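A.B. asks: Give me a 3D structure for the following:
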Amino acid sequence: MDAQLVFTLGQQALTQLLTVAAPLLLTALGVGLVISIFQAATQINEATLSFVPKIVAAMLVLMLVGPWMITTLVDFIRRLLMMIPQVVG
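C.D. replies: Below you'll find the predicted structure:
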């Protein structure tokens, strides 16, 4: 196994990580932004107000995008496992 292959696999792993985590992160970011604008407009400074909507939104996104996330990760791991004989031997 040469260094180029290690760097390529690391880059692919980070790309997969960002691709799979993006829906959850962007949803939490959007909901947090909306809640913070609401808090600024109404001057309600309650820290716990943003947690419940973020959790509900994350659960909805997981229900909608969860199967795609799992299949994407399983396909990537399957490709890595199939590469083991080529890399070692």
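
A.B. asks: Please count neighbours and contacts with C-alpha atoms only from this point.
C.D. replies: OK.

A.B. asks: Does the spatially most central residue of the chain belong to a helix, a strand or coil?
C.D. replies: By C-alpha atoms, centre = their mean, the chain has its centre lying nearest to residue 21, at 0.7 Å. Following DSSP: H, G, I helix; E, B strand; the rest coil, the label given to residue 21 is helix.

A.B. asks: and the gap between it and residue 73?
C.D. replies: 11 Å (C-alpha to C-alpha, to the nearest Å).

A.B. asks: same question, residue 64
C.D. replies: As judged by C-alpha to C-alpha, residue 64 and residue 73 stand 16 Å apart.

A.B. asks: To compare with the earlier structure, here is another sequence to fold:
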Amino acid sequence: MLTPEIAVDLISHAVQITALIVCVLVIPSLIGGLLVAIFQAATQINEQMLSFLPRLLITLAMLVVGGHWILGTLMDLFIQTFRQAGGLVG
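C.D. replies: Below you'll find the predicted structure:
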């Protein structure tokens, strides 16, 4: 039976996994953006492409490097959720 405690636990676990995956993609991009911003401030170069392109490339690189882990984590989350769904309905 689906109780409020079980529902909160399921949603909490899904939000934690989502936050972890977002952090894996966003934090390296933020660090790269900070380094580019420091470089731009030091050299006084205000080119918009210089601030956008490295962040895009870092995010794509993180997708390539961490894509297998991200897919595995999401698959585990969905498999666990669907296995529990059968027991929670009836």
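
A.B. asks: Can you calculate the TM-score here?
C.D. replies: The TM-score (TM-score structural alignment, normalised by the length of structure 1) is 0.94; 89 aligned residues with a C-alpha RMSD of 0.9 Å.

A.B. asks: ok, residue 64 and residue 73 of structure 1, which is more surrounded?
C.D. replies: residue 73 (16 against 11; other C-alpha atoms under 10 Å).

A.B. asks: Contact partners for that one?
C.D. replies: Neighbouring residues of residue 73 of structure 1 by C-alpha atoms under 8 Å, 6 or more residues apart in numbering: 16, 20.

A.B. asks: Which helix or which strand is home to it?
C.D. replies: According to DSSP states H and E, residue 73 of structure 1 maps onto helix 51-88.

A.B. asks: on average, how far is that helix from the matching bit in structure 2?
C.D. replies: Compared with structure 2 after the fit, helix 51-88 of structure 1 shows a mean deviation of 0.6 Å (mean C-alpha distance after the TM-score superposition for structure 1).

A.B. asks: ok, now stretch 18-27 of structure 1?
C.D. replies: Following superposition, stretch 18-27 of structure 1 is found to deviate from structure 2 by 1.1 Å on average (mean C-alpha distance after the TM-score superposition for structure 1).

A.B. asks: Which residues outside that stretch are in contact with it?
C.D. replies: 54, 57, 58, 61, 62, 65, 69, 72, 73.

A.B. asks: do that again at 6 Å, thanks
C.D. replies: 58, 69 (C-alpha atoms under 6 Å, 6 or more residues apart in numbering).

A.B. asks: In structure 2, what stretch matches that stretch?
C.D. replies: Using TM-score structural alignment, stretch 18-27 of structure 1 lines up with residues 19-28 of structure 2.

A.B. asks: Just the buried positions in the matching stretch, please.
C.D. replies: The neighbour-count check on stretch 19-28 of structure 2 (16 or more other C-alpha atoms under 10 Å) flags 21, 25, 26, 28 as buried.
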